[in-house]
Structure formats: structure tokens, C-alpha cells
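Undergrad: Sequence and predicted structure below; questions after.
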Amino acid sequence: MTNFLTKTVVTAGALAVAVWLIDDITLTGDSTGRKAVTLLLVALIFGVLNAVVKPLLQLLSFPVVILTLGLFLLVINALMLMLTSWVADKVDLSFHVDGFWPAFLGALVITIVTWAVEMVTGSD
């Protein structure tokens, strides 16, 4: 349970960095506390989608992933962030990704930040 909570908080932090760095990824809210709760909820959605949908996409796109030497996984990560934005919109959370390229850059930022935090903390 601790690992799940840690990953959720790290993902929420990575999402916050993506919101901060990329103009077309937006998070709105009345207060800092509301934004933090929204980020945690979006991180939960992102985690669930990555656990359920992403493996299926990876399996279905396996030949393309092989042909591109794994670079297509970046596209899958961008699509997962766009799907997260769509789900967040459906459940009335104020998180939005406006287009593929911001999602692509956001997925890169989230991956790098998550990797860096895991390297520093030694978590898996």
C-alpha cells in the first residue's frame, strides 16, 4: 500500500512539473489545495489507465514497437496522457491536455521526472 501511495504522489508531482513546463497542459483551480487534490486524482486516473489500458496497447502495437526500435512507446505514453485528460474531463476534473504534441512533451517530462525521483529515492 505504501508503494502505491508513493507512486501516486510521485506521479502527481511529475504531472505538476508537466503543467508548469508545458503551456498547453493546464490545471485550474481556486486554491493550491484544490489543485493538489486534482493532481492526486489525475495521478490515480493516470495510474489506473497505465495499469489497464497501456499493456493492451503495447501488445497490439508490438510489431510497430519492434520496427521503430521502441520509439513508438513514446507515442503510446502520449496517448495515455491524452486519455487521462479525456477521463479527467468526464469526471469534471480541471486538468486538460490540448493536443498530441503537448501530450508527447508532457509524457516525456513525466517519464523523466518519475525516473529521476525513483533514482534519488531508490524506489522501484
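TA: Yep, that arrived.

Undergrad: use CA for all of it now, contacts and neighbours both
TA: Will do.

Undergrad: starting at the chain centroid, how far to the longest helix along the chain?
TA: Longest helix of the chain, by residue count under DSSP state H: helix 32-60. On the basis of CA atoms, centre = their mean, to the nearest Å, helix 32-60 is displaced by 6 Å from the centre of the chain it belongs to.

Undergrad: Second structure follows, compare the two:
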Amino acid sequence: MKLIAKWVLSASALLFVAYVYNGVEVRSFATAMGAALVIGLLNAVVRPVLVVLTLPVTVLTLGLFLFVINALMFWAASALLDGFVVRSFLAALIGSLLYTAIGMVIDSALERLLVKK
């Protein structure tokens, strides 16, 4: 149940990012659901490999290169899906920062709701 709630809320967060920032475009809620799924899969499968491969750069930049990796995952998801458009790398960076911040709020809220039960 928590996984489905997280998925729906992540799709809603993606729609919110598209609403507040014009560098990201999502055409429908179904597209947002697919994009949230693809972003989640990329973050689970590809991101760890990229983090390990770019570890020296990440250490040199004191972890700031992780923002670049997050933006690349966000941008890659838009390249894989129709209806989810990220206009540039800068748009991917800003969109991924907003999406991550909202995702952290969602995770915190879900944890608090589940602890109270």
C-alpha cells in the first residue's frame, strides 16, 4: 500500500513541478505516473552505477556532482517517455531539485502516517 501511495504522490509531485516551473512539461496524470515509475527505476538501477563510476569527481566536488547525476536521471526519463518534456540540462537540474525536495516531504509525511498507526 505504501508503494502505491508513494507512486501516486510522486506523480502528483511531478505534475506540481511542471505547474510551477515551465522548463518541465507533463501532459497528463497517466504520463506523470509513467514518468514517476521510470525515474524511480532509473534511480534504483542506473544511478548507483553512475555514483560508483563518478566517485572521484564526486569526492573532488564535495558531493555536488550528485546533483548532476540526479539531473541526468531526470533528463533521461524525459528522453524515454512521450508527454514528459524537459527542455534543457538546466531545466533538468532545477526540475530534479524541486522533485527531490517534494519527494523528501512525501517520504517524511508517509513515515509519520505509518508510525502513528
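TA: Sure, I can see it. None of the values given here were measured: they were computed from a predicted structure.

Undergrad: Fetch the TM-score of the aligned pair.
TA: Overlay of the two chains. TM-score (TM-score structural alignment, normalised by the length of structure 2): 0.88; 113 aligned residues with a CA RMSD of 1.6 Å.

Undergrad: quick one: the following helix or strand past the longest helix of structure 1 to structure 2 mean distance?
TA: For helix 32-60 of structure 1, the succeeding helix or strand toward the C-terminus, using DSSP states H and E, is helix 62-67. Helix 62-67 of structure 1, aligned to structure 2 and superposed, deviates on average by 1.0 Å (mean CA distance after the TM-score superposition for structure 1).

Undergrad: How about stretch 50-57 of structure 1?
TA: Looks like 0.8 Å for stretch 50-57 of structure 1 (mean CA distance after the TM-score superposition for structure 1).

Undergrad: Just tell me what residue 64 of structure 1 corresponds to in structure 2.
TA: The equivalent of residue 64 of structure 1 in structure 2 is residue 57 (alignment by TM-score structural alignment).

Undergrad: Is it correct that its match is in contact with residue 65?
TA: Yes - if you go by CA atoms under 8 Å, residue 57 of structure 2 and residue 65 touch, sitting 6.9 Å apart.

Undergrad: These two: who's more crowded?
TA: When neighbours are counted by other CA atoms under 10 Å, residue 57 of structure 2 and residue 65 differ, and residue 65 comes out ahead with 18 against 14.

Undergrad: Is residue 17 of structure 2 in contact with residue 26, as I believe?
TA: No - in terms of CA under 8 Å, residue 17 of structure 2 does not count as a neighbour of residue 26; the distance is 9.0 Å.

Undergrad: So in structure 2, which helix runs the longest?
TA: Under DSSP H, structure 2 gives helix 89-116 as its longest helix.

Undergrad: Give the equivalent position in structure 1 for residue 87 of structure 2.
TA: Residue 87 of structure 2 maps onto residue 98 in structure 1, by TM-score structural alignment.

Undergrad: Likewise for residue 6 of structure 2?
TA: Checking TM-score structural alignment: residue 6 of structure 2 goes with residue 7.

Undergrad: what's the helix or strand containing that match packed up against?
TA: Assigned by DSSP H and E, residue 7 of structure 1 belongs to helix 2-21. Using 3 or more CA pairs under 8 Å, 6 or more residues apart in numbering; DSSP states H and E, the elements in contact with helix 2-21 of structure 1 are strand 25-27, helix 32-60, helix 100-121.

Undergrad: Let's see that with 10 Å instead.
TA: Packing partners of helix 2-21 of structure 1 (3 or more CA pairs under 10 Å, 6 or more residues apart in numbering; DSSP states H and E): strand 25-27, helix 32-60, strand 95-97, helix 100-121.

Undergrad: Which residue is the nearest non-sequential neighbour of the match of residue 87 of structure 2?
TA: Nearest non-adjacent residue to residue 98 of structure 1, counting by CA to CA, 6 or more residues apart in numbering: residue 24, 5.3 Å away.
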